[in-house]
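Trainee: got a structure for you, letters missing:
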């Protein structure tokens, strides 16, 4: 029998160090090169030398690719899809240590020397020798390394179940990789006669209250990003009541949105965070004594059971409430100063604005606007969304003053499989094995609180959700899309079981060594083998 390349804790640690050394910051050249290097790494396995057709690179966008690697048992159809991402956030916070950020062993030793600069928790972890520091060690190249180990073990030990490793770019920004992977998963399912029974992610454990409890997750929290363009009336600063500033309009909606409990929900005893403003700014490009009349804001709304359509309906209600209060206060100011109002602020959905603009200017004009904005490479999808709405409002100023409400990428639908029998059995099994073998206490959380690519499988939204999102997202099918119909077909349950770590996206990102290299390999292997025994019959 062939020997495993990644079977021992040391071999697995060496694999992680190699994966981390392939610097793969989102939208970097390293991210583009990572799946190519990974494909070459996996081709070292005897299984893929014998079955090269099961190892595939797939195109996504911006010359990026995602990778699938299939272990297929000849008598099995039932398949576990192992989901991971290989991109990481930036490393600017490492400063002079940037070159060491992707060399975990060296970085860990250097940080020990500088331990006094950090908090007591970090100092204790450095002194303990139980943690490995570095960008991507926790989030989430260890998860990928574990999946590679499972794939190798299955191929060497002939596990009676199929494993499909899927690893994608761009999870940290727009999940372009996973959104592109959804239709590919359906094609692979048909081509190789697969039957997905589980989508298993291995994102790391995110502490809930600064504790050291090991959590597993039977769902993932969702994210919707409603936005607003505030369009007032320009004037000279010396005659302020001859116009209406956009910051004045924006202040009313932001006050209503910030920490608004009407967006909060409780599911399985867990509660989503309150909404918060992610960005608010003036669109005026330079200084002058003309008052600002165009501003924008982005709001972060995390969801459990609400869809984008639900959030947008509530957002419209909140905007109307803000407009009523604004118009009342503004009317009183005008009365006190004996001036005529410049108008009442109205609330306009983006789909209403686009319909109005099409009737006034023609579809060809709208398409040109979108194409022009799309080619501004320095703008991301959020900026492009706001700029499209802005350009339409410039040509439709008779609608001002107004709050134009819209949706911007990314949209992560909430997903939850807590009531699924397979998931409940897996949760119970993992808890028992972790306790028996390692005296490790494992608790289940119903919604992973870090947002992840599992949002694009096991989707349960209805047509209203997709129609509302498409109609009110200005960049829809120009630079951003979601395969809603295909997502409905990927209806297997989801589960996230990953290694313990701390401080994702921070300079002190770190991974618990024993848990990652000794405990998690056993827990994942035994859970998958348990599923394979239960699923021998197709």
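Mentor: Looks like it came in fine. Predicted model, so just to flag it, every value in this text is computed and none were measured.
Trainee: Going by C-alpha atoms from here, please, whenever you check contacts or count neighbours.
Mentor: Will do.
Trainee: distance of residue 106 from residue 256?
Mentor: 48 Å (Cα to Cα, to the nearest Å).
Trainee: ditto for residue 403
Mentor: Residue 403 is 13 Å from residue 256, by Cα to Cα.
Trainee: which residues of the stretch 51-200 of the chain fall in helices?
Mentor: Per DSSP state H, counting those that start in this stretch, the stretch 51-200 of the chain carries helices over the ranges 104-113, 120-128, 142-157, 176-191.
Trainee: Can you check which of those helices gets nearest to residue 304?
Mentor: The closest of the helices of the stretch 51-200 of the chain to residue 304 is helix 176-191. By Cα to Cα, the value is 20.0 Å.
Trainee: now that closest one, how far from the chain's geometric center?
Mentor: Distance, stretch centre to chain centre, for helix 176-191: 18 Å (Cα atoms, centre = their mean, to the nearest Å).
Trainee: Contacts for it next, please.
Mentor: 60-61, 65-66, 168-171, 194-196, 453, 456-457, 481-483, 486-487, 489-490 (Cα atoms under 8 Å, 6 or more residues apart in numbering).
Trainee: for comparison:
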């Protein structure tokens, strides 16, 4: 066992003290801090061309990745393991009056002594084995573990049979510009240095899966994430004649009722089931108050996948949307009839039919009807829309669909289904090739070797349950599956673009061995030090040793 606790703790505190909230200058600051730290290691003083501070590619923010590598001197193997982790954190608004102390664990913990906390949290506060603060768990202690191993092998290259690459990437908490930019360098190094990438080890945090769960999890592969979105049109009317039109918010409410928390949309695979979709936004698109009902509404949902493709998700959601549409129309007519009965007004049925289109279907219809005129107009519209810095990828996509809808001849109520944000691909690590089998074997052996040194069970599972940059080092989807994303994202090629070919070119099996703790992204974020500072570096190191000596 490497005696690494004190060193990893020191690195952790140094990283946490550097405020690096995503989409702020802090991301730039921490990248420079890590770069300067590594450049002080003797190996990198002697080999400065093994360390890089690289600005992200085609990014609206100025921020950087830090990449470094150590070439082993034990033999002449080109087998290479990537150690990766993100430097950015979420914000600190949830700390309220303690916000200034969020990045200083000792000061924060001292202040928390005066707060009313549940007994279990008080126990952690007093245990001397838990560290509180923004980023201690997600995931600066993980980056610190990788830093320790980089430093160790830079001092002992004769023990390294092969190579290790260190990557500290930015922007994991938002758009993953960091990892997507780093792919280009990692792929370039395959040719420049002959690196034969055999595995990537991510160091993102792990947590209990349920109350009382004492397992510490390692994940093989990761779940994917999509953001399916719906632009919903109604039939405008004055509120005094409510039943003469269709409120799109009424349709949106039925859609969310149908999709939210629906277990039929939980994609179980290999005995593991992600949480079902949940709404992340529901709004109408009226710019100001009027006594007219809205023309359109906009909703989008978080959607985790294990084995479904983006194309399959569109098909399943189209079915669910048709069910919701039928339910909404039936409810509308039932209430309309009831109102007419009690008010003495004559009942006249509407002839609306449920209609759900994907963005690709609508776009192809409009191109068929209008040709180059439509395409030219939409390209100019999107170019102009890029001048509005307030629009994120999700609202940008909604505005594009809204503009395209104006060209539709049939303006009856409709739901348009599309993707409005980054697709984080799922990765299945099943042993389908030699590299996957080698990584699984190396991991299993590492757990057997390290488990006797730790009191709680170390358990492997198949899918990392959160969003992470693991998604961008390998690709389980076919090209036609990716096409379902690119053809149905209205901002594709303008506001949003991912070179999925870079991922396919790297295509390295990945696991997650990360710090253990509770309440990531919350005020009481904390990590258990024994597992995070001692077990994680040793588990990671043992996997490296097992892989590179093959």
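Mentor: Alright, I've got the coordinates. Small disclaimer: the values here were computed from a predicted structure and weren't measured.
Trainee: tell me which residues of stretch 23-43 of structure 1 are tucked away?
Mentor: Buried residues in stretch 23-43 of structure 1, defined by neighbour count with 16 or more other Cα atoms under 10 Å: 23-27, 31-35, 38-39, 42-43.
Trainee: And for stretch 272-288 of structure 2?
Mentor: Quick answer for stretch 272-288 of structure 2 (16+ other Cα under 10 Å): 273-279, 282, 284-285.
Trainee: How about stretch 368-386 of structure 2?
Mentor: 374, 378, 382, 385.
Trainee: same check, this time on stretch 208-218 of structure 1
Mentor: In stretch 208-218 of structure 1, counting by 16+ other Cα under 10 Å, buried: 213-218.
Trainee: now, which of the buried residues of stretch 23-43 of structure 1 lie within helices?
Mentor: 31-35, 38-39, 42 (DSSP state H).
Trainee: Distance to residue 430 of structure 1 added to the residues you listed, as TSV?
Mentor: Formatted as TSV, these follow (distance: Cα to Cα, whole Å):
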residue	distance to residue 430 of structure 1
31	33
32	35
33	35
34	32
35	31
38	29
39	31
42	28
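Trainee: Surely residue 430 of structure 1 and residue 525 touch.
Mentor: No: between residue 430 of structure 1 and residue 525 there is no contact under Cα atoms under 8 Å: 10.5 Å.
Trainee: Between those two, which is the more surrounded one?
Mentor: Ranked by neighbour count (other Cα atoms under 10 Å), residue 430 of structure 1 and residue 525 place residue 430 first, with 21 against 18.
Trainee: And what about the counterpart of that one in structure 2, helix, strand or coil?
Mentor: Under the alignment (TM-score structural alignment), residue 430 of structure 1 maps onto residue 446 of structure 2. Secondary structure, DSSP: H, G, I helix; E, B strand; the rest coil: residue 446 of structure 2 is helix.
Trainee: which ones are touching residue 446 of structure 2?
Mentor: Taking Cα under 8 Å, 6+ apart as the test, what residue 446 of structure 2 contacts is 539, 542-543, 546.
Trainee: Mind filtering those down to those shared with structure 1?
Mentor: Retained in structure 1 (both residues aligned by TM-score structural alignment, their matches' Cα atoms under 8 Å) from the contacts of residue 446 of structure 2: 539, 543.
Trainee: Which ones among the contacts of residue 446 of structure 2 map onto helices?
Mentor: Among the contacts of residue 446 of structure 2, the members falling in helices (DSSP H) are 539, 542-543, 546.
Trainee: Closest to residue 407 of structure 2 out of these?
Mentor: residue 543 (57.0 Å).
Trainee: Could you check how far the aligned partner of residue 348 of structure 2 in structure 1 is from residue 292 of structure 1?
Mentor: For residue 348 of structure 2, the aligned residue in structure 1 is residue 339 (criterion: TM-score structural alignment). Going from residue 339 of structure 1 to residue 292 of structure 1 by Cα to Cα gives 20 Å.
Trainee: Which one's more surrounded, these two?
Mentor: Each of residue 339 of structure 1 and residue 292 has its neighbours counted (other Cα under 10 Å); residue 292 has more, 25 against 12.
Trainee: Identify the residue of structure 2 aligned to the more buried one.
Mentor: Aligned partner of residue 292 of structure 1 by TM-score structural alignment: residue 294.
Trainee: Verify the stated contact: its match with residue 232.
Mentor: No: at 10.2 Å, residue 294 of structure 2 does not count as touching residue 232 under the criterion of Cα under 8 Å.
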